[in-house]
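Enquirer: For reference, the sequence and a predicted model appear below.
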Amino acid sequence: MHFDRELDVKGLNCPLPILRTKKALAEMSAGEVLHVLATDPGAVKDFEAFARQTGNELLSRTETGKSFEFFIRRK
């Protein structure tokens, strides 16, 4: 999937992945896509809730072993 910016938050635990994602999205333009790499097991629920609460679109999420990948479109 095409993305405009990548954010690696592997090794960080809640709430840091969400806080860094929020900061990265704030620096992006509407419609741009952020690719996030995380390892926090709570990230799936956290990113789903974050997307609902902020209006940003969670385009996809995948899990590979203990690693998670998210694509989020800025509103």
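Expert: Sure, I can see it.
Enquirer: going forward, measure contacts and count neighbours with C-alpha atoms only.
Expert: OK.
Enquirer: where's residue 35, which helix or strand?
Expert: Assigning secondary structure by DSSP states H and E places residue 35 in strand 33-38.
Enquirer: next up, a second structure to put side by side with the first:
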Amino acid sequence: MKTLDLRGLKCPLPVLKTRKVLAGLAPGECIEIACTDPLSAIDVPNLVRETGDILERQDRAGEALLFLIRKAGA
């Protein structure tokens, strides 16, 4: 599983960087993302809906928002 540390980045950078990494994943691969921008709680789930991928988990750890996204099959 790949991880992406986007803590400290402000909108729209977390979503743009997540979109770029998702585009390079093979179907079934997962990525875990950590963000501190509060808008990521809205933006990341919206991105996943747009791309058709799967938001496996959305959690909070201190100030960080954590997302686990699975790349959908072709």
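Expert: Perfect, thanks for sending it. Predicted model, so just to flag it, every value in this text is computed and none were measured.
Enquirer: circling back to that earlier point, specify, as a residue range, where the helix or strand just after the strand holding residue 35 of the first structure falls in the second structure.
Expert: As assigned by DSSP H and E, the chain's next helix or strand after strand 33-38 of the first structure is helix 43-54. Residues 40-51 of the second structure are matched to helix 43-54 of the first structure when aligned by TM-score structural alignment.
Enquirer: how far apart are that stretch and its match in the first structure?
Expert: Compared with the first structure after fitting, stretch 40-51 of the second structure deviates on average by 0.9 Å (mean Cα distance after the TM-score superposition for the first structure).
Enquirer: Which residues belonging to that stretch are considered buried?
Expert: Under the neighbour-count criterion of 16 or more other Cα atoms under 10 Å, stretch 40-51 of the second structure has 40, 41, 43, 44, 45, 47, 48 buried.
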